[in-house]
Structures are given as C-alpha cells and as structure tokens.
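# this is a predicted model, with the sequence first.
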Amino acid sequence: MSRRSTRRRDGLSLSETLPDRGLFALVAMVGFLAALTLAGACGARALSARWAGGAAQLVVIQVPQPDQPARQASGGVQAPGEQSRADAVQAALVSLPAGSIVHRLSAQELGNLLEPWLGSGLKGQTATSPSAMPLPAVLRVELPDSTLPPATLEQDLSAVAPGVIVERNSLWSTRLHALANSLLACAGLALLSVCGVATLITGLTTRAGLASRRDVITTLHGLGASDGYIAGRFARRTASLAFGGGLTGTVLACVPLFALLQITAPFTAEADGVPATATQNSLTGQDAFLGSMPSDLLIGLGCLPLAAALICWLTTQLIVRLWLRRLP
C-alpha cells in the first residue's frame, strides 16, 4: 500500500528509477571531503593571521659582550658613569615608533630558551659566575600594529655597540602569508574539484533515470507535459537526495574536526594567554564543539548541504531540459 501511495505522489516513479542509495552515499562522501577541505582552509587562514601578524611586529636584538663599556676606555676599564653596551643599545631604541615595548631577557629566560640545546646548566648563572658562558644580551621589541622599525636601525645601533645583530621577522611573516595563500588556493581547487565530482555524479544519475523512464516521459511529454514539469520532478528528487547526503557527510566530518580542535586548542590558548589545561577542560562541556569552532567555519559547514542541493538541482534541470529538446 505504501509503495502505491509513493507512486501516486511521484508520477514518474523516480523513487524506483533513480539510484537513491548510490546518489545519497556518493554525495555524503563528497560532502565529507568538502567539509574537511573547508576546515583546512579556515584553519590555515586563522593560523596565518594569528602567527604571521604577531611575527611581523616582533624585532629581536642581540648585543654581544653586553657588560663591556659602550666606549672602550684605556686599559679596558669602564669609566665612571659610562654605559654598558646593552644599556647603550636599549637607550638608543628611543627612535622606535611610539608605543613600542622593549624587554630585555633575563638570565633565567635565556637559560629557558637554551635548555633544549645546552641543558639546564645555564639556569641561574650570572655574568660574574666563574664558569659562566658568555651570552649576548637579547632585547625583545614589540612594535605597534601596522608599524615598521627604522630602516637604519641596525646601522644606528652598531654605531653605539659594534656587532649588534637585529633580526626582523617581517620576512618570515611574508613567507607565512605566501604559504597561507598557497594553502587557500589549494583548498579552493579542491573545493572546485569536489563540486565537479558532485556535478558529474548527478549528471550520470539523471541520465540513468531518463534512460530507464524514457517511454513514460515520452508519453507524458506527448500528452502536453511541459519541460519545466518533468525537469522539476527530477530536480526536486535529486536535490532532496543531495541535501540529505550533504548533511550526513557534514555531520560525519564533525567527528574528526572535533578531535583536531582538541589537539590544536593548547596552541591557540597559549597564543591568547589562556592556560592550555583550562582550555582543554572547557572543550569537554556540552557546547564545546560549537563554541570552539570559528564562526566562518560554522557558516561554511551549514551552507554545504544547501550548496550540494543547489548543484544537483541546477545540473538535473539542465540535463533534463537538454534531453527533452532532443525528443522528436
């Protein structure tokens, strides 16, 4: 009885003609791949904006022999009131843009930085220790947003303390932006490929349905059924299957996406100054997944099933109308 009622609702019996399970499963797999690709693109853009933006405003200055006098007195003895090389370089940084933050790393901070390579023996040592390793003074400069250090900064500091090394991270920022742009371009090509696969699948499915129902469609068309009616029946059927498949694939993709968010949460939390343990605990809440996912990614994932339905609807409309035009 239910089969007969289904046929009455669908005059072309498309529920039996179109390979429902095959189209649904294929669109679900395509939606799964599209969701992962979209997540990768959003993640690349977010990380590039976070890390590249911060690196562009960072300048690191190394001052060898920081405790030596800026101007060597006779006999190598620092004259009374004469600045050390590190203090002279720090005082010369007044030429930086207003709002710049200058921080000189302490011996403890330098020891923490060098511990992975030289062990923990440098922790707590001072320049006056008998076995102290000669370390340069390291000045960390954070520039305000959209500002650059003077082009002659290294020359000016070398005049005060020869041998000063100035490391600008703007070059790395440019490379990070180029890498992010290439990743976004690859993600765009992958999305276009996914759209092409969905179009091809829909076209093959529609042509199979037209071939199997050729006699019925020819009869209805000869009795006066319009091209729009027949194409609309096919298009609504494929669009509904594509929407369900795209929704299923998107939901399935949320499982690995949630796992990736838990893995990357400590990195983004430390960048924002939030303890990693606190962020991991917050991810275990009921709304953790939606709260930790970027808003643009949520919007993109929500649009994927609609995009799949639209692609299938347009493809089916085009193929059916072209097929009907060729009828005698």
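Structure received.
# contacts and neighbour counts: CA atoms only from here.
OK.
# okay, and Glu167 sits in which element?
Glu167 is located in strand 165-168, with elements delineated by DSSP states H and E.
# packing partners for that strand?
strand 58-63, helix 153-160 (3 or more Cα pairs under 8 Å, 6 or more residues apart in numbering; DSSP states H and E).
# buried residues in it?
By neighbour count on 16 or more other Cα atoms under 10 Å, the buried set for strand 165-168 is Ile165, Val166, Arg168.
# can you name the next helix or strand after that strand?
helix 170-212.
# any idea of the angle the following helix or strand past that next one forms with helix 170-212?
Going down the chain from helix 170-212, the next helix or strand is helix 214-222, by DSSP H and E. Here helix 214-222 runs at an angle of 90 degrees relative to helix 170-212 (axes from the mean of the first three to the mean of the last three Cα atoms, to 10 degrees).
# I'd like the next helix or strand past helix 214-222.
helix 227-271.
# just checking, what packs against that next one?
Using 3+ Cα pairs under 8 Å, 6+ apart, helix 227-271 sits against helix 14-17, helix 20-47, helix 276-282, helix 295-325.
# hey, which of the ones you listed is tucked in deepest?
Scoring the helices and strands packed on helix 227-271 by mean neighbour count under mean count of other Cα atoms under 10 Å gives helix 20-47 as the most buried, with a mean of 20.
# also this one, for the comparison:
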Amino acid sequence: MARRARYARDPLGLRRALSDRLLPGLVAAMALLAALALAGSRGAEALKDRWQAGAAAAVTVQLPPEQAVQMDQALAVLRAMPEVQSAEAVSAARMKELLRPWLGEVPALPLPAVIELRLVNAAIDPAPLANRLSETVPGAELEAHGIWVSRLAALASSVQGVALAVLALVAGVAVAVVAVATRAGIAARREAIEIFHDLGATQRDIAGRFARRIGLLAAGGALAGAALAVPALAALSSMAAPFAGGEVMPWTALPWLDLALLPPFAGIIGWATAQYSVRHWLRRLP
C-alpha cells in the first residue's frame, strides 16, 4: 500500500533520479557566491554615495604646530569667505582618533592644527581660497579632497561592475548546472518517461513534475547557501566598518532582502530551466 502511494505521488521515480544532495549542494555554493557578489555591489554603492556626499565638498586647512596660536584668526578669515559654508577646528583628541587606525596609538608629538571646511559647492576651485588665507595666515595649507573622492568613486563603481558581472556569471552557471542535472534525470528515467508519455501524459505534466522537483531542490540549496553567507557577510561588514565611518552594525548592515530573495529566484531558475529542457527533449519523441 505504501509503495503504491509513493508511486502515485512520484510515478516517474524522480526522487531516485534527481539526487537531493548533489544539486542542492551545487546550488548552495552558487548562492553563497551570489550573496557575496550582491553584498559587494551594495557595499560599493553605499561607500561611493557616502564618499561623494560627505567628502566631495570637504576641505582641510593645516597650520604648523608653531602657528596653532593663529587658529582663531584663520577661522575668522575662513568664515568670512562666501564660498565657505562652515569652518570648524578639529580637536587634538579627534585627530588622534582619526590617525589611530593608520598609525596605532599616536605618540605624544606636536600635531598640526587642522580646520575642517565645508564648501557651499563642491565645484568651487579651492586655489583662490588658499591664496587669500595664506595672505592673512602665512604657512597655512589648504587641501581639497575632491580629486581623491572622484578616484575612489570610480574605483567603487568598478568594484560594483565586477560584482554584477560575477552575479550574472553565477546565474549562467546555475542554469547550466540545472540543465545538466535535468538531462541526467531524463537519462536515468528515460524508459519510465517514454511509457508515461505513451500512456497519454502530456508534455506539461511530465515537464511540470521535473520542474517542481528541481525547483524545490534549487530553492532548498539556495536557502542553505544564503544561511552560510550570513556569518561571512557579518565578518566582512565588521572589517569594512572603519571605511564607513565606524557606524556600521554587522547584523543590521547585511542585505537581508537580497538574501531572502535568493531561494525563490533559484527556485524560479531551476523550474524554468527544467521546463525548457524536458519539453525540448519530449518534442523529439516519436
């Protein structure tokens, strides 16, 4: 009785023909790669936006340690310029905090006095500002970060493009793997399929049984891959926190929506590929 019930549910014997280990394992590995590619793309885009919004209009003014007493004078000159939106002195404590990721514990050495400016428009040429400032405060050096921000933004865009290319490659490999698995299942159950077809089963029925089985296997594999990606992405998020201002929380920064969408997308790819592969093979039957 139990055997008849299993046959009624799976007349083609697809549970034996389509392994529930190999295909889900391969899809899990590809889902892990896809999750890393998606996270890389999202992260590169977020860093690019942060750099462009935060540093493009930022300019720093440095005063040698021996001229730090002229800080108030330099601030007054800068705040009087119409091109300057704000000018604030950077405290010594903040300077050490900014230098700590690069130099470690900053030794007790005299540090230059630094003023952080925010220009009204990032397109403003800082050279005239530097000339006017040096006339009033000799030795003051003005440095704009726009050129470095544009280079970093170009680098982030390149990383994003590579991540999307990797994602497309993973999707293509997934289609190929599912197609090979489907053909292997057809070859293993060829005789049963032909009998089922001769008894009046339609292409829709046979292809649908393959598609449901492979779609579920692919979705299950992608779910496992997404779960494996979570700790890896959390670790990468912690490593990237200094570049994002140190405000990134590993778990809240993860692309949860992308991870949640991986299993259904993998299931759809598996279902559609199996449908096409089986129907294409059935059309050649006499």
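Here it is on my side, so go on. Given the structure is predicted, the values throughout are model-derived calculations rather than measurements.
# picking that back up, quick one: average offset of the strand holding Glu167 of the first structure versus the second structure, please.
Here strand 165-168 of the first structure, set against the second structure after superposition, deviates by a mean of 1.7 Å using mean Cα distance after the TM-score superposition for the first structure.
# likewise for stretch 257-271 of the first structure?
Mean deviation for stretch 257-271 of the first structure: 4.5 Å (mean Cα distance after the TM-score superposition for the first structure).
# can you give me the buried ones in that stretch?
Buried, per 16+ other Cα under 10 Å, within stretch 257-271 of the first structure: Leu257, Phe258, Leu261, Gln262, Ala265, Pro266, Thr268, Ala269.
# shouldn't the third one be in contact with Ser292?
If I follow you right, that is Leu261 of the first structure. Yes. Under the criterion of Cα atoms under 8 Å, Leu261 of the first structure makes contact with Ser292 at 7.4 Å.
# for the residue mapped onto Ala211 of the first structure from the second structure, give its distance to Ala181 of the second structure.
Mapped onto the second structure by TM-score structural alignment, Ala211 of the first structure lines up with Ala187. From Ala187 of the second structure over to Ala181 of the second structure the distance is 10 Å, taken as Cα to Cα, to the nearest Å.
# so who does the one residue sitting closest to the centre of the second structure touch?
Nearest residue to the geometric centre of the second structure (Cα atoms, centre = their mean): Ala39, 2.1 Å. With contact taken as Cα atoms under 8 Å, 6 or more residues apart in numbering, Ala39 of the second structure is in contact with Leu233, Leu254, Pro255.
# what about the first structure, which of those hold up?
Contacts conserved in the first structure for the contacts of Ala39 of the second structure, using both residues aligned by TM-score structural alignment, their matches' Cα atoms under 8 Å: Leu233, Pro255.
# nearest to Thr248 of the first structure, of the helices and strands packed on strand 165-168 of the first structure?
strand 58-63 (44.7 Å; Cα to Cα).
# on that earlier part again, show me which of Ala187 and Ala181 of the second structure is the more surrounded one.
Neighbour count, other Cα atoms under 10 Å: between Ala187 of the second structure and Ala181, Ala181 has more, with 21 against 12.
# please look at that one and Ala17 and confirm they touch.
No. At 9.4 Å, Ala181 of the second structure does not count as touching Ala17 under the criterion of Cα under 8 Å.
# relative to Gly224 of the first structure, which of the helices and strands packed on helix 227-271 of the first structure is closest?
helix 295-325 (12.5 Å).
# run the chain-centre distance for that closest one.
25 Å (Cα atoms, centre = their mean, to the nearest Å).
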